[in-house]
Every structure is written in structure tokens, then in C-alpha cells.
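[1] Structure for this input, please:
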Amino acid sequence: MNSDKKKKERVILVGCQFDGNEERFEQSMTELDGLVRSVNGEVIATLTQSRKKVEPSTYIGAGKVEELAALTEELEADLIVFNDELTTGQVRNVHRETEVTVIDRTQLILDIFATRANSREGKLQVELAQLSYLLPRLAGQGLALSRQGGGIGSKGPGETQLETDRRHIKRRMTDIERQLKTVVEHRKRYRERRKDNHVTQLALVGYTNAGKSTLLNRLTESDILEEDMLFATLDPTTRHLRLPSGLNVILSDTVGFIRDLPTALVAAFRSTLEELAEADLILHVVDSSHREYEQHQQTVQELIQELDVDHLPQLLIYNKEEKRTGAFYPDHRFPSVEMSAYNPDDVDKLAEQIERELIKQMLPYEVDIEPANGKLLSSIKTNTIVTSLEWMEETSLYKASGYVKEDSPLSTILRAIKNEQE
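    Got it, this is the predicted structure:
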């Protein structure tokens, strides 16, 4: 990624509309523009075409290729970005006609992920996704893969000589998979330990730039990077959250989703996304001010289904209410809240709603606890949702009531105490 002090790369966007859905196509091109800008590219022109099907040799028709070549020369473009995944031949043929580097939407997204990954795991996952994408495209790519100058589309896996050594790439992929297996096993043990301790777990999901990091910061008083940018944060984050009742939960952030998220990335990040499988509640954050919020929401739901976690309870969080101007229609299939992450009252209401959703999965309890049993009193304050805790003068006992996870050891203890008292 270029620094702001360096000259921005001059980029031409190219897209084809096939399905007749003009509004969705325009939104997709706008999103591509945002992706380019997020890696400091300057979009100098956009070339679009309506076609019934892809032209096999160049993706766009011969006339459009000529138009693109003329536009590239006239505007002195550095890079052409197509809003779809291209074949090796298409990249080669368009590059031959235009004489500038040609990349597709998938390579651009991979480039952004490579720029933003900070953790060792994240970097390995992105490198594996890049190599999986590039390996079948090596033949004939030539200049398109030889961008060692540091521009957009060049955030390749460093010293690996992509364009010359398939065997080296395959060895590198095997090595990465071995390293990731170790990381995945560690993550799995950590998840199992949390499960054994019956910790309540929440998972944040959402379309990129929906406001997940901002929400995580407001709920947990953390300092995760917040920017109005696609894929501003990439590495998964886990924080402790204390709900209004005192219940301690784990809140995990996940990588932002996007329409047509590259298959290689979904596969590479599957281990990270498996955090969702252990969640007691999925918090699905939606930018309700975006014109395409319904499409974004549907994209995330499809990925949730793909990851086989659509059976888990969900709370829809319609964020950025302060920016909303047009008509808004919440999805009534799920419980939902409408809010702004920048409004402290809204954040408090969200925390209360999270408790109400968790209660639906819990068992009610009501027991009398001796004051000498301080350990149990402390435990119910942090590991259950306490709705009432009163000191009863006539019995010299604490009367506690609330909700507890059915499968937790604490539930068994509270049942045993209740049975004794009856």
C-alpha cells in the first residue's frame, strides 16, 4: 500500500452488467471504487458495459477493449481493475492491448487483506489465499504478476517467486498449512477451555464497514482501530464484556464480510470464523444508513449459512441510525435493535437487549444463600443474570433470583440448594 506522501496510482474501473439489475450493478461498482480508494488508489475513470454473457477472450467485447486501451493511454492510467474474477487468458489479452497492469476484484480484495493483516495467523491465512488464487493463473501472466514496485495488486507473499516456480509455491502452501494447523489447534483448545468453563460467548458479524469495531469499543471500552473504510480491521479480536446485571461474557469480533468474498479467503479464514460456532448469540451488525443495507444483510446471512451456524440465535443490530435518511424496513425474522454506536444511551440499551436474548436460552432460579457462602454469591454475580438479590432480615439469608446457563455447573449447584430448601 502506498503511503499518502507517495503518488497515488491512477486506476480505471471496468464492469459488465449481465442480469439487468442496474441498481445492484451500480452499487457493486461504487463498492469497487471504495475498495480501490481504501488502498490509496485514485479512480480516474469507470468503463461499463451491458452484455448477455462474458466475452471469453477479454471479458468485455473487442470494441470496449479498444475504448479501454485509448482511455488508458489518454488518461495515463497505471492500473485497470475489473469488477469480477478474470481468467488468465482474459488478464493477458487485456494487458496486451492496454500495456498496463490488469487485476480483478478478487486480487484487489486479497491485496487489501494482505495490507491490513497484522497477526501472524492473519498474515498466514492471507498468504495462503493469495497462493491458492494465483497458482492456477501463473501461465502467461508475465507482467501482471511481476509488480515488485509496491503498487496495488502487488501485495504478494514477498520473496516467493510466483511467476516462475510452481513447485516452490506448492511447498510454501504446504508449509503455511502446517503452521496454520498449529495455530488452529491452539485456537481450538482455547475455545474448548472456554466451553468447559461455561463462559457465555457472543460473536460480532457484519458486512465490512458496518461499525463492528466501533460497537466493540463502545461496549467494552477498548481501543480497536475505527475508520470509515472497507476492511479497516482484519484480525479477529476478543474482549471481555460485563453486562448490566454483572454477567461476564466473551465478545469476539470477526473479519468483515463483503459481496462475492473470494472463495480462497473464506476457506483460509474458516478457522477464524469457526469462533461463530461456539457463540451463544450472534450479534449481526448492519449499517442501516447504507442504500444497500438489505443486500448487505442478505450477504452476511448467506455466509452464516455457508458456515453452518444459521441455527444459532441472532440479534440484528441496525447501526448508524444517526446517518439514516431513507425508508427503513427491519427484518422481522430476528430480534433487532436500532441504534447509533456513538449514543451512550443506545449502547446501554443494546447491552440490556443482549441480556434479554441470553435469558431466552437460560433457566430461571430462585434460592436462599447463606452469607457465609461468599464464593457462591460472587459466582452468581458474574456467571448468571441476577434479577434480584436481597438481604432477608427475618431469615438472615440472601434471596437471589435470576437466570443461569442450563449446562453450567452453577446450574446444578443452584438446583441442589433449591431442592434442599424445599
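[2] all contacts plus neighbour counts: C-alpha atoms, from now on.
    Fine.
[3] And the helices in this protein?
    Shown for the chain, the helices assigned by DSSP state H span residues 22-37, 62-75, 88-98, 105-116, 120-134, 166-196, 212-220, 263-268, 270-273, 293-306, 344-359, 374-383, 409-421.
[4] right, so of those helices, which gets closest to Gln148?
    Evaluated over those, closeness to Gln148 peaks at helix 105-116, with 13.3 Å, by CA to CA.
[5] As JSON lines, the helices of the chain with distance to Leu315 and mean neighbour count would be great.
    What follows is those, written out as JSON lines (distance: least, CA to CA, whole Å; neighbours: other CA atoms under 10 Å):
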{"stretch": "helix 22-37", "distance to Leu315": "26", "mean neighbour count": "17"}
{"stretch": "helix 62-75", "distance to Leu315": "46", "mean neighbour count": "15"}
{"stretch": "helix 88-98", "distance to Leu315": "42", "mean neighbour count": "19"}
{"stretch": "helix 105-116", "distance to Leu315": "27", "mean neighbour count": "23"}
{"stretch": "helix 120-134", "distance to Leu315": "27", "mean neighbour count": "22"}
{"stretch": "helix 166-196", "distance to Leu315": "21", "mean neighbour count": "15"}
{"stretch": "helix 212-220", "distance to Leu315": "13", "mean neighbour count": "21"}
{"stretch": "helix 263-268", "distance to Leu315": "23", "mean neighbour count": "18"}
{"stretch": "helix 270-273", "distance to Leu315": "18", "mean neighbour count": "18"}
{"stretch": "helix 293-306", "distance to Leu315": "12", "mean neighbour count": "17"}
{"stretch": "helix 344-359", "distance to Leu315": "8", "mean neighbour count": "16"}
{"stretch": "helix 374-383", "distance to Leu315": "21", "mean neighbour count": "15"}
{"stretch": "helix 409-421", "distance to Leu315": "25", "mean neighbour count": "14"}
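[6] please give me the structure for this one as well, since I'd like to look at both together:
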Amino acid sequence: MANYDRERERAVIVGVIFPHQTRAQVEEYLDELELLADTAGADVVCRVYQERDKPDPAFFIGRGKAEQIAKIVEEEKIDLVIFDDDLSGVQIRNLENIINCKIIDRTTLILDIFASHARTAPAKIQVELAQLEYLLPRLTGKWRHLSKQYGGIGTKGPGETQLETDRRLIKRKIAILRRKLGEIDNQRKVQRKGRRDIFRVTLVGYTNAGKSTLLNVMANTNVYVEDKLFATLDATTRVIKFSPTKKVLLTDTVGFIRKLPHHLIASFKSTLDEIIEADILIHVVDISAPNFREQIKVVEETLEELNSLDKPTIIAFNKIDKLQDRSIIHTLAKEYENAVFISASRGVNIQALKDKILQLIDDHYVEITGKVNVSNPEAMSVIYKLGEVLDVKYDDDNYITLKIKVEKRHLPKISAYILT
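    The predicted structure follows:
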């Protein structure tokens, strides 16, 4: 959410058009950067573009363009300039020698938003670790934009004291945070181990695609939702009952975004493990977004990085109520095998999504028939806990014949008690 507890800042955003990009693409990228700035608490006053073959080593943009931005900053009383690409410490220092305000890049802005939205201790640790790891290679003798002479966006978390902190202290802090995250990761593994007998479905998608709203609708719960980027950071899990004998764990995860910082992905590993260990993924897509195909690609690239791209996946095209032209639904239905078209906010086609989940779950089941000794209470307990008994026939000699529907992964456990 935007930071209303402080005065909103005035910002200039900068995009560079390289040969492999079109101006229209970069304009879309700056649209997203403006949304990020708004989420962080800044109003974008002006956009600046420059076409370049490659970044300038000293300024990223040309010196002349930097001087042009300096004039805009002075005339419009700008508080900060935000670049859509990562800057080195040297580039920031050189730019600040010309432009008299804070200079931050896209990654710093995203980390700032994460710092604002972190509510739990694990989330705060993960964000601080990502901030420090991003800062470490960018330390310079004059790291002015993180000094105490500036406040506001890009200066939260560890940034405010970096003038007094050297590399050795930062590395020590990083080691401490990694150790704490390791402890949290072990705790979560123990928690997940206790849930292994339940089918796990995880929501993934681009930030602000509507994952938390969908979780609320399906679980009839009240997870925090806001129409802002990265409103959700911590994984939230709820039990969804499809029938008295069939239930799943549905988990909402942090949204992805273009150029999601790699340090952030690494730091949020314990949270993203919910994706890695899921049985089914629901990829939530904002079908009303003009660039939703690129957003799909970004999510798929991130899933590939997590080695989770080959998991059974339902693609839930959300926000169909916002579509002006619905003819695209027919096209996408042919293009994507497991596609469902929904409106989470209005509860449209949610049952169709549940049916699709059940269909994929059924693909994971087999039916077996065999004899069980009724005098073995452990056998009956395991069978009824891990399987669904479809039919019972009473035989002689303390045996019954059971027809059981069981998940393939639980088959070895149940088979140990059955005589076929």
C-alpha cells in the first residue's frame, strides 16, 4: 500500500530504449514503474526517454540527458529520479553529482516496497537480506542517496546507516540473516511435513493479478487484499473442502514482476518453497492487462528458475468482467489446455475452477482392490486416512475386501496392509 504516513514525493522516471526494444515496450515498462512508484508513495511528474545502443558506463544515460533531467528536477522541485534499469554505485554517484536529488533504480524501488509491506518477522528478514546483498557490490565512497540527508523512498531498512557501515559489517549481517532464514526454513519444512498427506494447490501469478481475492473466494476467508502491487508478501494457506472426504491446502504466494530482483527470489526461498512442493499450480492471469502475455512469460520464466514449470498447472484468466472485447476468451481457450475464465471479485466461474482442480487431482489417483484383516486397527486407520473407500465386502476369517481410491503417492503405504 502507499505510504500515507509521510508526504508523497515528486518523481521523474527514466527509460532507455535499446536496439532490441521498441518505444511502445519501454512505455509499457514505465507504466509499470509508475505503478510501483505510486505504491511506494511517489507521484510521477515527468517521464524521460533516451535511445541508446548500450548503457553509458559512467551515467547509464548520456551526460547531456543527465543535465536535462537536472533542469527538470530544479524547475519542478523533484524529490527523486527513478531509473527502470539497475544502476551501479558509480553511476548513481556520478548522476548525483549532476542531479541534485535522490537517484534510485527499479530494484531499489521494489525492495523499498517490500520493506514497507513486510509484516511478519520472516518477511522482514528476507527483505533486509535482499537489500543488503543488493547494496554490497554498490558500496562507494560517496553513497549519498542512502545517507541521512535524504528520507523517503529508497532509504528504508538498512540503507539509512550505510555511510557508517563498511563491507565487513554488511557481510557479517548477511551471514546472521542467512542463519536466521535457515532456522525459519527448517521450521517451515517441519510444518510442511505434517501436511504431506493433504493435496497441495498453490496460487502463482504476476503481482496484482488477483490471487489473494481468489483465495478469499475459494476459502471463504478474509486475507488482506488491496489493488496495489505486492500487497501480499507472506504465503497464506487455507483448507478447501470439496467433499467430506476430499480437501486440499490452497496457498497464496508473493506475486512476480518483470525484472524481479534475483536477490529477492533467493531471499524468499522459504516462502517460494510452497511453489516447489505444490502438487498443482493455479497460474492467475489478469486477462484485462494489455500486456498479459508478457506477464505470463515472466511468471513462467520465474517458475523455470524454481524448477517448477513442469508441474500440473491450471491457468485461471481472471478479471473477465473488465474485458471490453470477450472474443479473446475463445482464442485463449483453444491456446491453453487447462484454461478457466473467472472473475474472482464477482465470484464468476469459481465452480468451474474447482471442477478443474478436482479433475487434475483425480488424474493423480488410482483404484485398487484387496483384502484387509479387520483385526488390524493400524491398517484400517491408514486406509481411511490416506484413501477413499468406495466399496466394502465382508468375507470369512476376519477379512474384508475393499475397493479403495488412493493418490498414487500414497499407494506404497496402503499396499503394505493389503492382500491382493
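[7] returning to that earlier point: reformat the helices of the first structure into TSV and put distance to Leu243 of the first structure next to each item.
    Formatted as TSV, the helices of the first structure follow (distance: least, CA to CA, whole Å):
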stretch	distance to Leu243 of the first structure
helix 22-37	36
helix 62-75	56
helix 88-98	52
helix 105-116	31
helix 120-134	30
helix 166-196	18
helix 212-220	9
helix 263-268	32
helix 270-273	24
helix 293-306	25
helix 344-359	6
helix 374-383	9
helix 409-421	18
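[8] Out of those, which gets nearest to Gln141 of the first structure?
    When those are compared by CA to CA, helix 88-98 sits nearest Gln141 of the first structure, at 5.9 Å.
[9] And the contacts of that closest one?
    Applying CA atoms under 8 Å, 6 or more residues apart in numbering, the external contacts of helix 88-98 of the first structure come out as 56-59, 65-66, 68-70, 72-73, 101-103, 137-141, 144.
[10] ok, now with 10 Å
    Residues from elsewhere that reach helix 88-98 of the first structure, judged by CA atoms under 10 Å, 6 or more residues apart in numbering: 55-60, 62, 65-73, 77, 79-80, 82, 85-86, 99-104, 134, 136-144.
[11] What of stretch 56-72 of the second structure?
    Residues contacting stretch 56-72 of the second structure (CA under 10 Å, 6+ apart): 12-16, 45-52, 54-55, 73, 75-78, 81, 83, 85-101.
[12] which one is the residue sitting nearest the centre point of the first structure nearest to, not counting chain neighbours?
    Taking CA atoms, centre = their mean as the criterion, Gly256 is the residue nearest the geometric centre of the first structure, at 2.0 Å. Spatial nearest neighbour of Gly256 of the first structure, chain neighbours left out: Thr208 (4.2 Å); criterion: CA to CA, 6 or more residues apart in numbering.
[13] what does that neighbour align to in the second structure?
    Matched across to the second structure, Thr208 of the first structure falls on Thr207, judged by TM-score structural alignment.
[14] For its match, give me its contacts.
    By CA under 10 Å, 6+ apart, the contact set of Thr207 of the second structure is 227-232, 253-258, 284-286, 295, 299.
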